[in-house]
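Chemist: sequence and predicted structure, then a few things I'm wondering about:
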Amino acid sequence: MSEFAKSLSVTASGLQAQAKRLRHVSENISNADTPGYRRKTVPFQAVRDINTDVESVKVGRVSLDRSELEQVYDPSHPLADESGHYKGSNVDLMIEIADAREAQRSYEANLKMFDQTRQMSSSLMDLLRK
């Protein structure tokens, strides 16, 4: 496997990982007001391909945040107990927005690396044709 192909493989894995992360962040944001919803977290793992000796990024198993659910006081809510409280979600919108911004910037960085590698490969081919 050429160095260009290795580089493209690594950046493609980074793009896929950040896209999955962004998908789960958007699910968290859309369910922030859903009673009983637990925030999903996405871990990344480094995976080495022994055949090509390329280390890439892989999304690990998605897990649920086990922190306490917010107690919301609303006696008119159908899920409210006798004290007027029900369990909301444990999604913090500020954390989710920060995670979304980080995933977006990481995605853009991987996309730039992919484009740089493609341009270098194209330039090399042009030089070899001369």
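Modeler: Perfect, thanks for sending it. Numbering: from 1, shown residues only.
Chemist: hey, let's count contacts and neighbours off CA atoms from now on
Modeler: OK.
Chemist: isn't residue 58 right up against residue 48?
Modeler: No. Checked against C-alpha atoms under 8 Å, the pair residue 58 and residue 48 is beyond contact range at 10.0 Å.
Chemist: and those two? Which one has more around it.
Modeler: Taking other C-alpha atoms under 10 Å, residue 58 and residue 48 do not tie; residue 58 has more neighbours (16 against 12).
Chemist: adding another structure so you can compare the two:
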Amino acid sequence: MDLRDSLNVAAAGMKVQGARIKVIAENMANSDSTAETPNDLPYRRKVISFENALDRQMGVETVRVRKIDKDKSDFQRRYDPTHPSANAEGYVLYPNVNTLVESNDMREAQRSYEANLSVIEASKTLLMRTIEILRG
């Protein structure tokens, strides 16, 4: 693998981590949303999964988004009989989003993004040094 390949692999890593950050941000933005009526369902948390992908042109494996699914776990139930979305028993369904989990996932995605960015910066530096040597 040459330096250009490392740039492409790291760029693929940044792309999927960017998609992951977008999904996490959507989950966090909707963490307190409720349904409009008692018969509707609130926002359902989204989860992202990745897969290895062979880039035949470069001859290396990269990563890509396999799919974005909805988390099938149970919604949170809170007793609030005055809420417009409360059911006959007085419970309101809230999204199955745990902001603590989302915050930790966001931090991990950010670190992965930054690690890939560091690879790109190092590869760029090595390429520039190589060009300088060849000129000189």
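Modeler: Perfect, thanks for sending it. The structure presented is a predicted model; accordingly, all values stated were derived computationally and were not measured.
Chemist: the first structure: strands as residue ranges?
Modeler: Using DSSP state E, the strands of the first structure run over residues 40-41, 44-49, 54-59, 63-64, 71-73, 85-87.
Chemist: could you find the counterpart of residue 79 of the second structure in the first structure?
Modeler: Counting by TM-score structural alignment, residue 79 of the second structure lines up with residue 73 in the first structure.
Chemist: just residue 119 of the second structure next, same as before
Modeler: Per TM-score structural alignment, residue 119 of the second structure is aligned with residue 113.
Chemist: check contacts around its match.
Modeler: Applying C-alpha atoms under 8 Å, 6 or more residues apart in numbering, we find residue 113 of the first structure in contact with residue 11.
Chemist: residues touching residue 13 of the first structure, list them.
Modeler: 56, 57, 58.
Chemist: what's the average distance of the longest helix along the first structure to the second structure?
Modeler: Identified as the longest helix of the first structure according to DSSP state H is helix 93-129. Aligned to the second structure and superposed, helix 93-129 of the first structure gives a mean residue distance of 0.5 Å (mean C-alpha distance after the TM-score superposition for the first structure).
Chemist: which parts of that helix are buried?
Modeler: 96, 99-100, 103-104, 106-107, 110-111, 113-114, 117-118 (16 or more other C-alpha atoms under 10 Å).
Chemist: same question, stretch 84-97 of the second structure
Modeler: By neighbour count on 16+ other C-alpha under 10 Å, the buried set for stretch 84-97 of the second structure is 85, 86, 87, 90, 91, 92, 93, 94, 95, 96, 97.
Chemist: which residues sit in contact with the counterpart of the fourth one in the first structure?
Modeler: Translated: residue 90 of the second structure. Aligned counterpart of residue 90 of the second structure in the first structure: residue 84 (TM-score structural alignment). By C-alpha under 8 Å, 6+ apart, the contact set of residue 84 of the first structure is 73, 74, 75, 76, 77.
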